[in-house]
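Peer 1: Test case, fold it:
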Amino acid sequence: MKDIKKPKPAKATRGRPRDESKNIAIIEAAVQLFLEKGFDSTSMDEVARVAGVSKQTVYSHFSGKEQLFSASIRAEIESRYPDTVLKKLEKRSLEGDMLAVCESFAGLLLSRRALSMYRLLVSAADEKPGLAKIFWESGPNEMEAKLEAFLQMWVDRGELAIDDIGKACNLLFTLLKGRAHYQRSIGLIDEIDDDMIKETVKEAIGVFMKLYKA
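Peer 2: Model (predicted):
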């Protein structure tokens, strides 16, 4: 059984700061290639070509494919973190916060890119179990921690009654994926539109509130 190395933390660079636009272009190219060709069949040369930069530039930003894969996952997920989403709200309430957080997270879970990544990880599970570990530690693990912190905040305010935050968080994940994730994963449906996401979120919040609203 083959495995891959866990990416090393990025080293501090000396001299001029990294060009953020090139960084974004490299990550976008990497995501595109990982999803189209898989992890093994994607090369740093191809990433450079698709991003429109030199191979040297790619390596000045990322030490290797593992670190680039990790950065790609983090870039996809960071904007969906509950604390990031909630900064955009003018008014705060349990219902409003739940709706904003759940719509954002469901939009990520049910996106075409997320479902393609899910398929990539499933297909690589036997030969490269380390890829799933990199994926999990690069975003979903922190997303789970942030969602738990979000729920705990409303428990502390007396509006949610939850004995096991971890269990409640896992239930919310499952509810937000709903039937749509499974159906899209196996190709039963071609697309998940905004209406399907909104309906899934509405049902998920309804069930969750019945169980945990104080």
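
Peer 1: CA atoms for contacts and neighbours, from now on please.
Peer 2: Noted.

Peer 1: List the contacts of the residue nearest the centre of the chain.
Peer 2: Geometric centre of the chain, nearest residue: Ile77, 3.7 Å, by Cα atoms, centre = their mean. By Cα atoms under 8 Å, 6 or more residues apart in numbering, Ile77 lies in contact with 108, 139-140, 143.

Peer 1: this one as well, want them side by side:
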Amino acid sequence: MSGASIKERGQGPQAGESDKRRQILEGARQVFMASGFDGASMGEIARAAGVSKGTLYVYFDSKEALFEALTTEEKEGLAEALFRLDEDDPDLCAVLTRLGTSYLAMMARPEHVSLIRMVIGACEKFPRFGQAFFEAGPACGTERLKAYFDSQVAAGRLAPTTDTDLAAKHFLHLCQAGMMTRLLFNVGEAPSEAEIRYRVAEAVRVFYAGYGPPTAG
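Peer 2: Below is the predicted model of the structure:
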């Protein structure tokens, strides 16, 4: 592992450094959200975080390393919070309803939409940003949902022919069904709770119609 990777993971020389690292990441979040990747500077980030530039460089040796750490950790946190699925829960529709509701509420947050825009804007110049963000969030979430669907196929609650990887992607896209595209282009407001409930109910209905066991209905 390279020295830069160690710094990016917050495993530097000080035993109690996690709080300082989090302080730096919070300052970076403020600056990146306000100025974007290209407009942000390490000096501005240090000031926003309340640390010296020397301290900043102890933890992150470049703006690129800091940006990648911030965006991937943000997405990892979302995936961890959202995709905690009990494989033994027999109430498939209830599990999907809870997941879909939390997923849409989280995805529609203005700060999350801004984060996605920021990564999209930077990944043409730095493709690894996009790959790291994708692997930490969408790919991780899909893999966890696939594992849950695998268990439901084994239990006979989903059709035995289900392609569980594709089914996981289908469900998540059924939930947002164009919502993220609209929000990314800054068209209209975030969905209301009533709209989220409706979207998720329809997503569950359509999903189960396509992937439910042969005896369903």
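
Peer 1: So after superposing, what's the score?
Peer 2: After superposition, the two chains reach a TM-score (TM-score structural alignment, normalised by the length of the first structure) of 0.78; 205 aligned residues with a Cα RMSD of 2.9 Å.

Peer 1: on that earlier part again, how near is the residue nearest to the centre of the first structure to Glu203 of the first structure?
Peer 2: As judged by Cα to Cα, to the nearest Å, Ile77 of the first structure and Glu203 of the first structure stand 23 Å apart.

Peer 1: same deal with Glu36 of the first structure?
Peer 2: If you go by Cα to Cα, the gap between Glu36 of the first structure and Glu203 of the first structure works out to 33 Å.

Peer 1: By how much does the longest helix that the first structure contains deviate from the second structure on average?
Peer 2: When the first structure is parsed with DSSP state H, its longest helix is helix 165-185. If you overlay the two and look at helix 165-185 of the first structure, the average distance to its match in the second structure is 1.8 Å (mean Cα distance after the TM-score superposition for the first structure).

Peer 1: quick one: what helix or strand has the aligned residue in the first structure for Glu68 of the second structure in it?
Peer 2: In the first structure, Glu68 of the second structure lines up with Ser70, judged by TM-score structural alignment. Assigning secondary structure by DSSP states H and E places Ser70 of the first structure in helix 65-78.

Peer 1: What mean distance separates the very next helix or strand once past that helix from the matching residues in the second structure?
Peer 2: Remark: after helix 65-78 of the first structure, the chain's next helix or strand is helix 82-86, criterion DSSP H and E. With mean Cα distance after the TM-score superposition for the first structure, helix 82-86 of the first structure departs from the second structure by a mean of 5.7 Å once superposed.

Peer 1: Output the residue interval of the second structure matched by the following helix or strand past helix 82-86 of the first structure.
Peer 2: Following helix 82-86 of the first structure in sequence order, the next helix or strand is helix 94-109 (DSSP H and E). Using TM-score structural alignment, helix 94-109 of the first structure lines up with residues 92-107 of the second structure.

Peer 1: Pull the residues that contact the matching stretch.
Peer 2: Contacts of stretch 92-107 of the second structure (Cα under 8 Å, 6+ apart): 78, 82-83, 85, 89, 112-113, 152, 157, 172, 175-176, 180, 196-197, 200-201, 204.

Peer 1: what's the helix or strand for the counterpart of Lys133 of the first structure in the second structure?
Peer 2: Under the alignment (TM-score structural alignment), Lys133 of the first structure pairs with Gln131 in the second structure. Gln131 of the second structure is located in helix 127-134, with elements delineated by DSSP H and E.

Peer 1: Which strands and helices lie in contact with whatever helix or strand comes next after that helix?
Peer 2: Helices and strands here follow DSSP H and E; after helix 127-134 of the second structure, the next one along the chain is helix 140-154. Secondary-structure packing of helix 140-154 of the second structure (3 or more Cα pairs under 8 Å, 6 or more residues apart in numbering; DSSP states H and E): helix 63-82, helix 164-176.
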